[in-house]
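Asker: With the sequence up front, the predicted model follows.
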Amino acid sequence: MSAPDPTGQPLLVIIDPVARRADGESVRIARDVLCAGAAAKICLTDGPEDVSRALSRRNRRPVVIGDDRALLRVVGLLHRRRELAESALSVVPVGAPHTVALAHALGVPRGPVAAARAVLDGAPHPLDLLVDDSDAVVLGEVCVPDGYVPGASPYAAGDGADGGRHPDGGPEVPGDPVGPVEPGEPAVPRRQALTAGGHQSWWSPAARTARTALALLTGPAARHALPSCTRLRVEADGVLLADLDQPVERVTVSVVNGLAEVVVHHRSADRPVRARARAVTVSGPDFRYRADEVGAGPVRSRTWTVRPEAWRLTLPR
């Protein structure tokens, strides 16, 4: 029989499908540690709908086994339901190092055993949150425009926290490997790209090669090689930090001690402009940005507002 959870609340363990594919052994270890230390309900999810249904279970403490995007998806769902403050979240990071960097930066231990033990023996810590004017949440940092991010995840250029992505760049289709998908192109599993006779269409390899070449020319690696400079208007609590006649290379927004810290890198200035505020607005010609390694836009204006201590994460005592 499982030992009681120290909080007196059973666990709802949500296992992300990307984690199962990326490192099934770490997932198994984390699951075994959690089940040995608490009453736990295991949910093997295949997409955002499964996660949403799982979170409908009451009186269970959510635990995410997965990468940063899996954690972001759960935080975003609970925020939109206005249930984020109801219980502390826990996460066992599983994935390549750059896909779990945010969880570790928040204080979650490395390794499935240490992280699972922190879930069982740790304590909830209140954390601040950035929420934009489209009601999307940010746990880490916003970068405008969508430029170079060291170690960016190959499947992080999605259109939001709820859009599951396969590691090769296409949307997740449970049970079906998919190839790279162009914007606006429906996701078609490879096994469906067959003729009625069961043979692969002659154009399929060429089409995949063309799509791969296009992805290389327009993807993160190509963007990293291009100079990032655009015209933006940046305001912090109404105070103007940059205007359209002052080209900027990069703008970052993050939370520091309950306030949003905005850093504006001007093209012609030796040092960036820094400010802290409750709300930061970036506007200008259509621009893209990245929030927690997720690409978004284009938009003409976006405002990020700090919600102090809006959520709780279980961390080591």
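Answerer: Yep, it's here.

Asker: C-alpha from now on. contacts and neighbour counts both.
Answerer: Noted.

Asker: The protein: helices as residue ranges?
Answerer: Counting by DSSP state H, the chain has helices at residues 17-22, 24-37, 48-54, 68-80, 101-105, 112-121, 204-218, 220-225.

Asker: Mean neighbour count and distance to Ala88 added to the ones you listed, as CSV?
Answerer: Shown next, in CSV, are the helices of the chain (neighbours: other Cα atoms under 10 Å; distance: least, Cα to Cα, whole Å):
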stretch, mean neighbour count, distance to Ala88
helix 17-22, 19, 22
helix 24-37, 18, 16
helix 48-54, 16, 16
helix 68-80, 22, 11
helix 101-105, 18, 15
helix 112-121, 22, 10
helix 204-218, 13, 39
helix 220-225, 14, 34
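
Asker: and stretch 82-94, which residues are buried?
Answerer: Within stretch 82-94, the residues that qualify as buried are 84, 87-94, counting by 16 or more other Cα atoms under 10 Å.

Asker: can you put these in CSV and add distance to Glu309?
Answerer: Formatted as CSV, these follow (distance: Cα to Cα, whole Å):
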residue, distance to Glu309
Leu84, 11
Ser87, 13
Ala88, 12
Leu89, 13
Ser90, 16
Val91, 18
Val92, 21
Pro93, 22
Val94, 25
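
Asker: what's the burial count for Val142?
Answerer: 23 (other Cα atoms under 10 Å).

Asker: what's the closest of the helices of the chain to Val131?
Answerer: helix 68-80 (9.4 Å; Cα to Cα).

Asker: which other residues reach the closest one?
Answerer: 16, 48, 51-52, 64, 84, 91, 93, 99-103, 135-139, 161-162 (Cα atoms under 8 Å, 6 or more residues apart in numbering).

Asker: could you redo the last one with a cut-off of 7 Å?
Answerer: 16, 64, 84, 91, 99-100, 102-103, 136-137, 161-162 (Cα atoms under 7 Å, 6 or more residues apart in numbering).

Asker: this is the other structure I want to compare:
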Amino acid sequence: MATYPASEQLLVIIDPVARRTDGESVRIAKDVLSAGAATKLCLPNGPEEFARALARRGARRPVVVGDDRALVRAVSLLHRRRELAGSVLSVVPVGSTLSLARSLGVPTGAVAAARAVLDGDVRRLDVLVDDSDGVVLGAVGIPPVREEAPREADAVPADGHPWLRTCQSLVRTLVPLRPARPLAATGPARLRVEVDGATVVDLDQPVEAVSLTPGAAGSALVEVRPVSVGSEAPPVRAEGRIVSVSGGDFRYRADAQVVGPVRRRTWTVVEGALGVTLPTPV
């Protein structure tokens, strides 16, 4: 592990969502980072400005202040530029979706995360790269978690004025409703799961879920949950470097986004592809 000196120059990219959702944590992070290192602040207004700032970082170490989506965006940009292996990324998690950053070992408090940026160690982590050049830092889940459509009552403002509800009802009678977007299927699927070329589950065995998570260095842990008939069927587990899933159209959740539908996807573990600053082990 290598430790970066506090005097290193930092490019602090503050995601616009973080600025809107938790300005106080953003301010704290800026104060701690500016007090401990030479910093250049960047306040992009959207993905394009975010990408330009990262591309023009020069010798500065990038620090992303934002949620899991901002973290995935930064890693994906570096990967597409083929600069991920030679880069070190620091993160101060700010926002409502921080489970991915937490799973990587990044503190979710603004002060602790900023101190880790300044004083932490660089750790190389494995990532999954799929056959469409997408990058996964954490877990892959098939199918994605089902998200319920909002109830009609949820659309009524908190003040609940009867006249406003009457207007909303009138609008609904005049304007045809758009059909609801189909939710991700949660029923059994018929998928072929292969790990390093060996078939773990074939199309003749319906499955409820498939998951991929980082395992030992250079490998992924695969868990397949077959559909239970009578007694509960135990999960099937395997470990390997290359995982392929194929069959009927399926969607999957990768980190903070849902992808698909696809008929086939292959993930390959790239060992030590991501360098991230984490707190020094006690």
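Answerer: That came in fine, so what should we check first? Computed from a predicted model, the values in this text were never measured in an experiment.

Asker: one step back: please tabulate the helices of structure 1 in a markdown table, including the columns distance to Gln9 of structure 1.
Answerer: Shown next, in a markdown table, are the helices of structure 1 (distance: least, Cα to Cα, whole Å):
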| stretch | distance to Gln9 of structure 1 |
| --- | --- |
| helix 17-22 | 25 |
| helix 24-37 | 12 |
| helix 48-54 | 16 |
| helix 68-80 | 18 |
| helix 101-105 | 23 |
| helix 112-121 | 11 |
| helix 204-218 | 46 |
| helix 220-225 | 43 |
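
Asker: Could you say which one of those comes nearest to Val149 of structure 1?
Answerer: Nearest of those (Cα to Cα): helix 220-225, 8.1 Å.

Asker: Distance check, the residue nearest the centre of structure 1 against Gly295 of structure 1.
Answerer: In structure 1, the C-alpha nearest the mean C-alpha coordinate belongs to Arg69, at 3.2 Å (Cα atoms, centre = their mean). The gap separating Arg69 of structure 1 from Gly295 of structure 1 is 12 Å, by Cα to Cα, to the nearest Å.

Asker: Check Val92 of structure 1 too.
Answerer: 24 Å.

Asker: do the same with Asp168 of structure 1
Answerer: 16 Å.

Asker: cool, Thr230 of structure 1 as well?
Answerer: The value you get for Thr230 of structure 1 to Gly295 of structure 1, if Cα to Cα is used, is 17 Å.

Asker: Please apply the same query to Val282 of structure 1.
Answerer: Distance from Val282 of structure 1 to Gly295 of structure 1, by Cα to Cα: 16 Å.

Asker: I'd say Val92 of structure 2 and Val64 touch.
Answerer: Yes - between Val92 of structure 2 and Val64 there is a contact under Cα atoms under 7 Å: 6.2 Å.

Asker: list residues touching both of these two?
Answerer: Contacts common to Val92 of structure 2 and Val64, judged by Cα under 7 Å, 6+ apart, are absent.

Asker: ok so, going back, now for the contacts of helix 68-80 of structure 1: which two are most distant?
Answerer: Leu84 and Thr99 (22.9 Å).

Asker: And Leu104 of structure 2, what's its match in structure 1?
Answerer: Aligned by TM-score structural alignment, Leu104 of structure 2 pairs with Leu106 of structure 1.

Asker: Tell me, how many residues neighbour that match?
Answerer: 13.

Asker: Stretch 282-290 of structure 1 aligns to what range in structure 2?
Answerer: Mapped onto structure 2 using TM-score structural alignment, stretch 282-290 of structure 1 spans residues 245-253.

Asker: Would you mark the buried spots in that stretch?
Answerer: 245-247, 250-253.

Asker: got it, and stretch 268-282 of structure 2?
Answerer: 268-271, 273-279.

Asker: what does that stretch rub up against?
Answerer: 84-85, 87-90, 105-106, 116-117, 120-130, 217-220, 241-243.

Asker: residue contacts, the aligned residue in structure 2 for Val33 of structure 1?
Answerer: Residue correspondence to structure 2 (TM-score structural alignment): Val33 of structure 1 is matched to Val32. Val32 of structure 2 makes contacts with 111, 114, as judged by Cα under 7 Å, 6+ apart.

Asker: next one: the one 4 residues further on
Answerer: For Gly36 of structure 2, the residues meeting the contact criterion (Cα under 7 Å, 6+ apart) are 6, 118.

Asker: Run through the strands of the stretch 101-250 of structure 2 in chain order.
Answerer: Taking DSSP state E, counting those that start in this stretch as the test, the strands found in the stretch 101-250 of structure 2 are 121-130, 135-136, 140-142, 191-195, 198-201, 207-214, 220-226, 236-240, 242-254.

Asker: Which stretch among those strands is buried most, on average?
Answerer: Highest mean neighbour count of the strands of the stretch 101-250 of structure 2: strand 135-136, a mean of 24 (counted as mean count of other Cα atoms under 10 Å).

Asker: That one vs structure 1, average offset?
Answerer: In the superposition with structure 1, the average deviation recorded for strand 135-136 of structure 2 is 0.3 Å (mean Cα distance after the TM-score superposition for structure 1).

Asker: start and end residues in structure 1 for that strand, please.
Answerer: Under TM-score structural alignment, the match for strand 135-136 of structure 2 is residues 137-138.

Asker: Give me the residues contacting the matching stretch.
Answerer: Contacts of stretch 137-138 of structure 1 (Cα under 7 Å, 6+ apart): 76, 129-131, 291-292.

Asker: at 8 Å instead, please
Answerer: Contacts for stretch 137-138 of structure 1 (Cα under 8 Å, 6+ apart): 72, 75-76, 79, 129-131, 291-292.

Asker: now Asp23 of structure 1: how far from Ala96 of structure 1?
Answerer: Counting by Cα to Cα, the gap from Asp23 of structure 1 to Ala96 of structure 1 is 9 Å.

Asker: What residue, apart from its backbone neighbours, is nearest Arg264 of structure 2 spatially?
Answerer: Nearest non-adjacent residue to Arg264 of structure 2, counting by Cα to Cα, 6 or more residues apart in numbering: Ser246, 4.2 Å away.

Asker: Pretty sure that neighbour sits against Ala189.
Answerer: No - using Cα atoms under 8 Å, Ser246 of structure 2 is not in contact with Ala189, being 10.6 Å away.

Asker: how far away is Arg60 of structure 2 from Arg81 of structure 2?
Answerer: From Arg60 of structure 2 to Arg81 of structure 2 the distance is 17 Å (Cα to Cα).
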